[in-house]
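Student: I would like to see how this sequence folds:
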Amino acid sequence: MIFTISGESGSGKTTVGNLLASRLNYKFFSGGYFFRQKAEEYNMDLIEFSAYAEKHPEIDRQEDDMIVDFMRKNDNIVLESRLSGLMAYKNNINSIKIYLNTSLATRIDRLSSRDKNTEPKQVISRARSEFLRYMMFYGMDYRVFTYYDYIIDTDFTSPENIVENIIKLYQKL
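Tutor: All right, here's what the predicted structure looks like:
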C-alpha cells in the first residue's frame, strides 16, 4: 500500500510520515527533501528558490516526475510532499491520500521552531509562491479536499495520535 501525506509547510507531513512509516515498517520518502536539496544546489534559501521556481517550471516538473515514478515503482511506502496526494489522484495511482490541515498560526510556530530564522512573512510568502506555481502549472489547488481520502486537523492532536488514527482507518479498509 502507498500512503501519501500532503499539506502545507509546517502541517506535520514529515513528522507524521516518518512515524507512520516506522509503525508500518514501510519506506519513507520526502518530496521536501528534493526541493531543499535543489535550493542548496542553486545556492538559495527556500524563499529565494520558491520565487525562482515560479519562473522555472522545470524545477517542479522534475520533482513531480520523480514522485510519480517513485510511486509507480514502489509499494509499502509513505510519501510526504505537498503534491503527493494530487499526483497520485491525477495519475490513478492506488494509494491512501491524506491531507494534514493546519492553521497559519500553528504552521508559523512550527516552522519558526524548526527553522530558527523563519519570520511569519516568509511563511506567508512561501505559501503564496507555492500556491501560484501550482495553479500556473496544474490549474489546480492542491488544498481542495476532494483529492484526498482523509483530512486530518493537526493543530491540537499529537503526531502519535494522528498516526494511530491513520492506522485505525487503514485497518478498516
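Student: hey, let's count contacts and neighbours off CA atoms from now on
Tutor: Will do.
Student: Counting by contacts, list what the helix ranked longest in the chain packs against.
Tutor: When the chain is parsed with DSSP state H, its longest helix is helix 120-138. Where contact means 3 or more Cα pairs under 8 Å, 6 or more residues apart in numbering; DSSP states H and E, helix 120-138 is packed against helix 46-55, helix 104-114.
Student: what ranges do the helices span in this structure?
Tutor: 13-24, 31-41, 46-55, 57-73, 84-90, 104-114, 120-138, 159-171.
Student: Pipe these into a markdown table and attach distance to F3 and mean neighbour count per row.
Tutor: A markdown table is the format used below for these (distance: least, Cα to Cα, whole Å; neighbours: other Cα atoms under 10 Å):
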| stretch | distance to F3 | mean neighbour count |
| --- | --- | --- |
| helix 13-24 | 9 | 20 |
| helix 31-41 | 13 | 15 |
| helix 46-55 | 26 | 17 |
| helix 57-73 | 10 | 15 |
| helix 84-90 | 9 | 21 |
| helix 104-114 | 22 | 16 |
| helix 120-138 | 21 | 16 |
| helix 159-171 | 10 | 14 |
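Student: let's see this one next to it:
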Amino acid sequence: MRITVSGLPGSGTTSLSRYLAERHGFSMISAGEVFRQLAKEHNMELARFGNLARQDPSYDMMIDARQKEIAQERDDIIVEGRLSGWMVDNADLRIWLYAPIGCRIKRIAFRDQVADEETAKGLTLEREQCEADRYRSYYDIDIADLSIYHIILNSEHWGVEGLGAIIDMSIAQLKQSRHNP
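Tutor: From the prediction side, this is the model:
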C-alpha cells in the first residue's frame, strides 16, 4: 500500500506520517525533512533556502524525483510532502491535511523555535507563495487544487491520534476491499 500525506506547513503531515508508519509498519519518506536538512546544511532559514531553490530548480526536482522513485520501488510506504499526492501516481490513498493559518503559525513558531508568531507568519506566507510559484512553474501544479485527494482532514480539530484513527479505518477498508473485491 502506498499512502501520500500532504498539506501546508504546520498542518501536521509529518506527525501523522510518523504515526501511520509506526502503527502499520510502513517505511516513510519526508520531502519536508529533506528540504529542512538541505537548508540547515546551507546555513539558511527555510524562506531563504526556498528562494535559492526558486533560482535553482535542481533542489526541488531532486527531492521530488527521489520521492517518486522510492514510492515506485516500494510497497507499504508513507510518502509525506507538499507534492507527494501529485508525484506518486500509484498511491492507494492520498491525504490532505488542512489547518487554519493561525493554528499552523502557532505550531511552526513552536517547532522551528521562531521568536514570535508574527515573524513565523511572515516567513510561512513567504515560503508558501515561493513554493506555489515553483510548483506551478516546474510542473504546472496548482497546490490549492485538492481534487486529487481521497481524504481531506482539518488537523485543528483532531490531534495525531484522532487523525490516525480516521486513517487507520480507511486503511483497514482499503485492505478489506483488496481481499474481498
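Student: re earlier: save the helices of structure 1 as a markdown table, and put in distance to Y147 of structure 1 too.
Tutor: Listed next are those as a markdown table, based on distance: least, Cα to Cα, whole Å:
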| stretch | distance to Y147 of structure 1 |
| --- | --- |
| helix 13-24 | 16 |
| helix 31-41 | 18 |
| helix 46-55 | 23 |
| helix 57-73 | 16 |
| helix 84-90 | 6 |
| helix 104-114 | 21 |
| helix 120-138 | 14 |
| helix 159-171 | 17 |
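Student: count of neighbours near T154 of structure 1?
Tutor: T154 of structure 1 has 22 neighbouring residues, counting by other Cα atoms under 10 Å.
Student: how about it, what's its partner in structure 2?
Tutor: In structure 2, T154 of structure 1 lines up with S155, judged by TM-score structural alignment.
Student: W158 of structure 2 - how many residues pack around it?
Tutor: 13.
Student: now swap in S11 of structure 2 and tell me
Tutor: By other Cα under 10 Å, 25 other residues sit near S11 of structure 2.
Student: How much space separates it from G81 of structure 2?
Tutor: Counting by Cα to Cα, to the nearest Å, the gap from S11 of structure 2 to G81 of structure 2 is 11 Å.
Student: I'd like the helices and strands packed on helix 120-138 of structure 1 as CSV, with distance to V16 of structure 1 appended.
Tutor: Listed next are these as CSV, based on distance: least, Cα to Cα, whole Å:
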stretch, distance to V16 of structure 1
helix 46-55, 22
helix 104-114, 14
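Student: my read: M71 of structure 1 touches I93, true?
Tutor: Yes. Between M71 of structure 1 and I93 there is a contact at 7.4 Å, judged by Cα atoms under 8 Å.
Student: rewinding a little: of the helices and strands packed on helix 120-138 of structure 1, which approaches R128 of structure 1 most closely?
Tutor: Nearest of those to R128 of structure 1, taken as Cα to Cα: helix 46-55 at 9.5 Å.
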